[in-house]
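In: whatever this is, show me its structure:
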Amino acid sequence: MPVIFGDHSLDLSRPRIMGVLNTTPDSFSDGGRYYQSGRLSLPLALQRARQMLDEGADMIDIGGESTRPGAIPVSEQEELDRVVPVVEAVAGELGALVSVDTSSPAVMRESAAAGAGLINDVRALRREGALEAAQRTGLPVCLMHMQGQPDTMQKQPEYRDPVQEVRDFLLERCEACLNAGFQADQLLLDPGFGFGKSLEHNLELLRRLRELADLGYPLLVGLSRKSMLGKLLGRDVAQRLPGSLALAMASVQRGAKIIRVHDVAATCDVLRVFSALEDQAGAHSP
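Out: Next up is the predicted model:
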């Protein structure tokens, strides 16, 4: 069955692409890209969203607070100013399925009213008032695992078993959502690659990703251009496309349903090859 995202529905029987659109001056990859004279440019943001949709993105993920390692929190009003006009334009003018990347209850409410179809929260609705605000929107939510907070999360992450601990956390947050009135088909999960995890933790999570995919909730992953590729390959952010594509393929092979990426066209090619192989295998199965 398709997942309902506000006014949109999406069949997750094959992998889908979420294009990243950060309306921040300081995100690690595209921060400041849509600014002119120190101010966010709505036409530039809209142009980028249109480009990603043309390249094959199934949804656009709009965020106004950087959560890169060491990031400084922004005020609620500043996040609202960065996010809501872009959500309204991308959903309204382009008719796109919009995900809003936020932990703020006010941004959740205002973005839903502006046309967002998914709430994507790196803090898994743990900020005060977020669980209730998200549930009242009626939208599905993506719950992500993060150890610590963005400003400190990469200092010394520690786990006994990263996969088991991420699994337990996500199931606990699912239970909290169900108790708050969410339906099971409104929940998606994200293991949070790079959020309070060392290179070894990230690789173990990816190797055993099927254990999280088998929990029964659609799995969203974000590995595009991340620092683990810098550590593995010695490449800076602009040189990480081949590594990002390898991680995208590895993720879908292990059950991921939505891949959050910066490089939409190239990732779309990878997923088309994967889907063609899966279709061919299905056609030859007894």
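
In: all contacts plus neighbour counts: C-alpha atoms, from now on.
Out: OK.

In: and Ala28, that one's in a helix?
Out: Wrong residue type there; residue 28 is Phe, not Ala. No: using DSSP: H, G, I helix; E, B strand; the rest coil, the assignment for Phe28 is coil, not a helix.

In: next up, for comparison:
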Amino acid sequence: MRIFRFSGSAEIKKIMREIGVDAYGAKIMLPKAQNLLIRLSAVNNTTANILKQEMLSLGADAAIARGALTGKTKKTDILLMGQLAQFSALANKLKIQPFGLRQLAVELDENIRNFNRNDFKLSLSRGALSFNQKIKVMGIINLTPDSFSNDGLYRAFSHNYPDLALRKAQSMVADGADIIDLGGQSSRPGAKNISIKEELRRTVPVVKRLAKVIKVPISIDTTKPEVARAALETGAQIVNDIAGLRDKRMVRLVARYKAAVVIMHMPGRPVNMQKIIAYKSLIDDITIYLKKAIDFAQSGGIKPDKIIIDPGIGFGKTPAHNFAIINQLQDFKVLGKPILIGPSRKSFIAQALGGSSSPKQGRTSGTIAACVLAALHGANIVRVHDVKEVNQALKIVEAVENVMA
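Out: So this is what the prediction gives:
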């Protein structure tokens, strides 16, 4: 006898093949073997009680607040518990119900479809980036004199830093980088904004130099539309906006250049983000923020297949928040976008390792562990300094997952 705890449909399919289950029968039974927990927030009592009865009628269940049953509260959160097949049946039943349940049925179908999706294809201005079993690696090149990881290439009196950046980029690509991310503005906690002129001076010559040589997409890490425009005009294809695409000018710019964009969650700005940490529900709050940003981007003309999301590890988060995000990363899959995560060399890793180790020398092993866990929990892209080491670790993850394919 064996007892299984499956992490995905591939494992279930493999067991059914080993047993010799008919292919059509396996397709019918697969949803019955996939269990889901779905939480709904602030649902009125009438709707909550209808949902509970409908779930019970399907052989599933729903947990609601005691006050929702006794009438002491007006609203309740709900935890729906059932199989994928039962949720499909629930959505069909809700489509003929009043009290806003028709819309809930649409959202339920969409979110479950997104949650199970792994076939992303990021459309770029030149070509596309496909996501399948391989986790993409984004290599970081800091063009700053004050990078938190002490790896900034830019120096005020260095005339050959574009060549240094090119050599570093070529090394990263050889080590397995799928994207190169260039940034001229430090985003470390407490960092102050530099001028547009200075950020352009740091980044544009490097983008221009790299675009002529390297074959992988170039990403520009900036919150300034002026810098993004110059980078896109000289060869960048992705805008990595840590400000979460709040600026309408940035939205219009990305749409006009048909670029891809990374939308990150960050409360406030780098200069004050660690002073305003307050969440009612960490994952829910980040999800709501990113959903609004996605809607804002798409309403401004950015195509759905050009958006990547980033929950913002280390940006307005405590160490506990950062580890919770890694552990619950798959929760963001309901948004239906590729997920990027950037734990590389950050201070929460040093704290977990028991010391304030040097970012450049002492945090590689912790970064590797964080990236492996992120990959297992739903990450599509990891943004790192140590490309070779992380890429090697991810190959082991892929080898394990391919056994179940």
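
In: most distant residue from the middle of structure 2?
Out: In terms of distance from the mean C-alpha position of structure 2, Thr70 ranks first, at 39.9 Å (CA atoms, centre = their mean).

In: corresponding residue for that residue in structure 1?
Out: For Thr70 of structure 2, the aligned position in structure 1 is a gap, per TM-score structural alignment.

In: for Thr70 of structure 2, give me its contacts.
Out: By CA atoms under 8 Å, 6 or more residues apart in numbering, the contact list for Thr70 of structure 2 is empty.

In: gap between it and Thr76 of structure 2?
Out: Thr70 of structure 2 sits at a distance of 12 Å from Thr76 of structure 2 (criterion: CA to CA, to the nearest Å).

In: burial of Ala231 of structure 2, as a residue count?
Out: Using other CA atoms under 10 Å, Ala231 of structure 2 is surrounded by 28 other residues.

In: how about it, what's its match in structure 1?
Out: Matched to structure 1 by TM-score structural alignment, Ala231 of structure 2 sits across from Ser111.

In: find the nearest non-adjacent residue to its match, please.
Out: Of all residues not flanking Ser111 of structure 1 in the chain, Val84 sits nearest, at 5.5 Å (CA to CA, 6 or more residues apart in numbering).

In: looking at structure 2, name the residue matched to that neighbour.
Out: Under the alignment by TM-score structural alignment, Val84 of structure 1 pairs with Val204 in structure 2.

In: ok, its match touching Leu232?
Out: No: between Val204 of structure 2 and Leu232 there is no contact, the gap being 9.4 Å when judged by CA atoms under 8 Å.

In: aligned counterpart of Gln185 of structure 2 in structure 1, please.
Out: Taking TM-score structural alignment, Gln185 of structure 2 has Glu65 as its aligned residue in structure 1.

In: ok, that match - how many residues close by?
Out: The burial count for Glu65 of structure 1: 27, using other CA under 10 Å.

In: what about the match of Val84 of structure 1, neighbour count?
Out: Val204 of structure 2 has 25 nearby residues by other CA under 10 Å.

In: and the one 5 residues further on, by the same measure?
Out: Neighbourhood size, Arg209 of structure 2 [other CA under 10 Å]: 16.

In: what of Thr203 of structure 2?
Out: 26.

In: ok, now how distant is the residue nearest to it when sequence neighbours are not counted from Ala231 of structure 2?
Out: Excluding the flanking residues, the one nearest Thr203 of structure 2 by CA to CA, 6+ apart is Gly184, at 5.7 Å. To Ala231 of structure 2, Gly184 of structure 2 is 11 Å away according to CA to CA.

In: identify the contacts common to these two.
Out: By the contact definition CA under 8 Å, 6+ apart, Gly184 of structure 2 and Ala231 are jointly contacted by Thr203.
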